[in-house]
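# Okay, sequence plus prediction incoming.
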Amino acid sequence: MTTKQRAWAWHRQGLDGSQLGAAAATVIANTGWLRSVGGANPYLSLFARAGLRREQVDAEVARLAVHELPVVRGCTYVVSAEDFSWALQLGREAAEVPVRVLTKLGVSRTEIDELLTAVVEQLQPGEKLDPQQLKQVLGAAVRSLGEEGKKKGASTTLPAALGILQSEGRIRRVPLNGRLDQQRYAYQYWGLAQSGLSDQQARSKIIAKYLHWTGGATIKQSQWFTAFTVAQIKTALLELKAEESGGLWMLPGDRESYESFKVPDQQQIQLLAGSDGLALLRRNAPDLLAEQDRGKSLLGEKSLALVADLPDHPIVDRGQIVGLWQYDPGRAEIVPWIFGQATTAIKQRIAQVQDYIRQDLTDFRSFSLDSPASRQKRIDALRAAQSG
């Protein structure tokens, strides 16, 4: 990617200050759904774009202005309320995959449907139960699948049933303590209205949003994000009257906007999560590196130019990755590795994000099983690289 292409993606992601002060739902609608895997990415993404504190985000989660849902590819993203029903529609095929596993284990569709009904009956308005509580109240309706089931990742029939009910909007999963970065959940009755869209209309809708969020993407990148077939994507592009330019498909008018776009003169520094939409939506982190930095690596790993997903979190200036970082909770500090000069702007932003993590998050986990111990080796390597 060129400097201008990186800065354009940065702009469309709202990392240039254009979203400052906006509500979380507005930021997500404008710049993209936020990948959530039990880590802190949603919080830092919203802090970077809008300056939102954790309590502000949690308040929007509590009032259902935003919610974590299984959507494209069945993956969980934090989504704004305007997208709930049709976004869930995109994940329904993925929700059926565990059911096919149950079928191979001798579980009939009738038994699954009976379990779905039983779960909804237990979660009538006002009830909120975690998986263990649900197993207890459902009793024999939940079947244990023994050692064979464990080998196939299905120890009981309950998780598959909960997945189907979530994808249909009949129940929703809620964080027990209201936080998005700690994976302990309960389930509530929801009864979300259906979107009224056909599957193709839903596919066209997400492709339109995706091209807006990214400022343009290849068919392969669109396919990675959505898991749609090439034919489905091409149908959506045709319906949207998308325009192709240099291998990237853009919404009508975006090519003209891109051509008139000017790269900002001053540094715009952000510390982002490795799963931030800037790189994750197109899964193109290597494209965000300057040529002289593409060969860099730590711990004898492949160079950064050869990995689809970054080993650490990026420090970014107008769309270009200028360093990596991790948070060391033992010392309550960010450990950065700056590829070039540690400018005043970089130092100031590191200090701001460090204070934010200390005050709002305590630690910065990448995903649910991330821990200080599991990342200590990387923290040490970053510290050594910076001092060297």
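In hand now; what should we look at?
# For the rest of this, base every contact and every neighbour count on C-alpha atoms.
Noted.
# pull the longest strand from this protein.
Using DSSP state E, we find that the single longest strand of the chain is strand 320-328.
# Tell me which residues are up against that strand.
For strand 320-328, contacts defined as CA atoms under 8 Å, 6 or more residues apart in numbering pick out 3, 6-7, 271, 288-290, 312-316, 333-340, 363-364, 372, 376, 378-379, 382.
# Show me what secondary structure element comes after it.
Using DSSP states H and E, the next helix or strand after strand 320-328 towards the C-terminus is strand 333-338.
# Pull the distance from that next one to the chain's centre.
Distance of strand 333-338 from its chain centroid, counting by CA atoms, centre = their mean, to the nearest Å, is 23 Å.
# same check, this time on stretch 55-64
Centre-to-centre, stretch 55-64 and its host chain are 17 Å apart (CA atoms, centre = their mean).
# Stretch 224-240 too?
Averaging C-alpha positions (CA atoms, centre = their mean) puts stretch 224-240 20 Å from its chain's average.
# next up, a second structure to put side by side with the first:
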Amino acid sequence: MARSSTTPPVLKLSLERVRAHWHRKQGLAEPLRMSVEEVVAATGWLRTLGGVDAYLAARARVPGLKRRQLDEAVEQSRLQVVPAVRGCIYVVPRPEVPLVLRIAEEQHRKKADREYEKAGIDPKELADVGEAVLKVLRKGPLSTDALRKALPEGTVRALGDKGKKVGISSTLPPALRHLEFEGKLERSQEGGRVDTERYLWRLPAKNPFTGAKVPAEPVERHARIAAIFFRQAGPTTLESFTTWAALSQREARAAMEKLPLVPVAVEGIEGELWVMEEELAVLREPVPTSESLAMLAFEDSYLAFHGGPALFTDPKHHARRVPVWGNTKGGTLGEVRFLFARPLLEGDRLVGFWEYDVDARAVVFGTFDKLAPKRRKAVEALAEDTAAFLRDDVGRAHSFSLDSDDTLRERAALVKAM
């Protein structure tokens, strides 16, 4: 962003051209010939919600991926499950972990210090609990409950009503969080699987900060995280970056000023989009139409990076009512940001939804428009492959830890009614 935000766009592009660029960068136009950790680094960290969608997001970009491939990458610390931007838990490439932990710690402390004061937690008390935790974990990984029981009596203090008011039950959770931010312990998945929110805490083979060069100044850290985001998502807007990174516009602009970002104009999108200068040459070249098909994960980066499904859907379908995640705004394809449905792509377009039918033990799908017979057969083949993966390899299809067979049935019914 060496240029001023008032500088005219250096390139004017159609939405179709930009969408094709996003699609190719995300490894959805054709498979990326990389290891799973390299794919995650190139296309975006995997959100973990205690369900199977981290596997689905990776498999959409690595066709034929087996569950064990992702689990092994985490078990071997080529990928790591860590708190990241917005306090959310992601699967992150190991080289990026030190930066990500510092960003997460910075955002965590904005409210944690106030909460600790209200709960009556003293920093020295957390340090003492932390030392006791590290001593116990020398014997091997433990869950939070097992760790609490293994600690000497009196180590952990219940915080009573003061703690309840800020959502902290005892001194153990904040002590674990601080140790994680310092790289002194790390999460491993109970059962060795990514699709869980039940963690074991273990001592790392090597502290990720050893030899790592993480900037001391927040603006420099923000610039590093901005570089990761714009290489995965660009061209995209300032708002998309602030939403993803949980930074203020002032913080985001300061970070972007340190990068070789240039503004481009895209028809149908108000305001500027920003892209790394190195990508301009690619954007000026024509790109072949992709005929790939993809069954994406819930909250897949391809849509989430750019404000939801609107830019990926034919405008004639924008008034269509769709399920919305949580209490977020919107209710139509044209306005919703967080879609509570699994997307079906034909080429770079969102053309429908899919879901796993737990009773039929099969994937069902529905499209906004009728597919040509040949394309429908191709989608049916993809559905069979995806169903086999969920049924025979993963063993379930829940999107998040509180998801259930009944909610899967509800979502499948909506898809079948299309």
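Nice, thanks for sending it over. For clarity, every value in this text was computed on a predicted model and none was experimentally measured.
# TM-score of the superposition?
After superposition, the two chains reach a TM-score (TM-score structural alignment, normalised by the length of structure 1) of 0.92; 382 aligned residues with a CA RMSD of 2.0 Å.
# List the ones among the contacts of strand 320-328 of structure 1 that fall in helices.
Those of these mapping onto helices are 3, 6-7, 372, 376, 378-379, 382, per DSSP state H.
# equivalent range in structure 2 for the longest strand of structure 1?
Counting by TM-score structural alignment, strand 320-328 of structure 1 falls onto residues 349-357 of structure 2.
# Mean distance of that stretch to its aligned residues in structure 1, please.
Using mean CA distance after the TM-score superposition for structure 1, stretch 349-357 of structure 2 ends up 1.1 Å from its aligned counterpart in structure 1, as a mean over the superposed pairs.
# roughly how far is stretch 111-131 of structure 2 from the heart of the chain?
Distance of stretch 111-131 of structure 2 from its chain centroid, counting by CA atoms, centre = their mean, is 29 Å.
# I meant stretch 198-214 of structure 2, not that one.
Per CA atoms, centre = their mean, the centroid offset for stretch 198-214 of structure 2 relative to its chain is 20 Å.
# Quick one: residues in contact with that stretch.
Stretch 198-214 of structure 2 has contacts (CA under 8 Å, 6+ apart) with 94, 97-99, 102, 134, 137-138, 140-144, 182-190, 221.
# What residues of it count as buried?
Of the residues in stretch 198-214 of structure 2, 198-203, 207-209, 214 count as buried by neighbour count, 16 or more other CA atoms under 10 Å.
# Next one: Val99 of structure 1 from Ile164 of structure 1, what distance?
9 Å (CA to CA, to the nearest Å).
# try Gln352 of structure 1
41 Å.
# Mind checking which of those two has more residues around it?
Ile164 (24 against 13; other CA atoms under 10 Å).
# Show me where the stretch 251-388 of structure 1 has its strands.
For the stretch 251-388 of structure 1, the strands defined by DSSP state E, counting those that start in this stretch cover 269-271, 313-317, 320-328, 333-338.
# Restricted to strands, list the buried residues of stretch 198-214 of structure 2.
When DSSP E is applied, the buried residues of stretch 198-214 of structure 2 are split such that 199-202 fall in strands.
# Make CSV from the residues you listed and add distance to Arg33 of structure 2 to it.
As requested, these are exported to CSV (distance: CA to CA, whole Å):
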residue, distance to Arg33 of structure 2
Tyr199, 31
Leu200, 32
Trp201, 33
Arg202, 32
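# Count residues in the vicinity of Ala23 of structure 1, would you?
The burial count for Ala23 of structure 1: 17, using other CA under 10 Å.
# What's the biggest helix in structure 2, counting residues?
Per DSSP H, structure 2 has its longest helix at helix 97-119.
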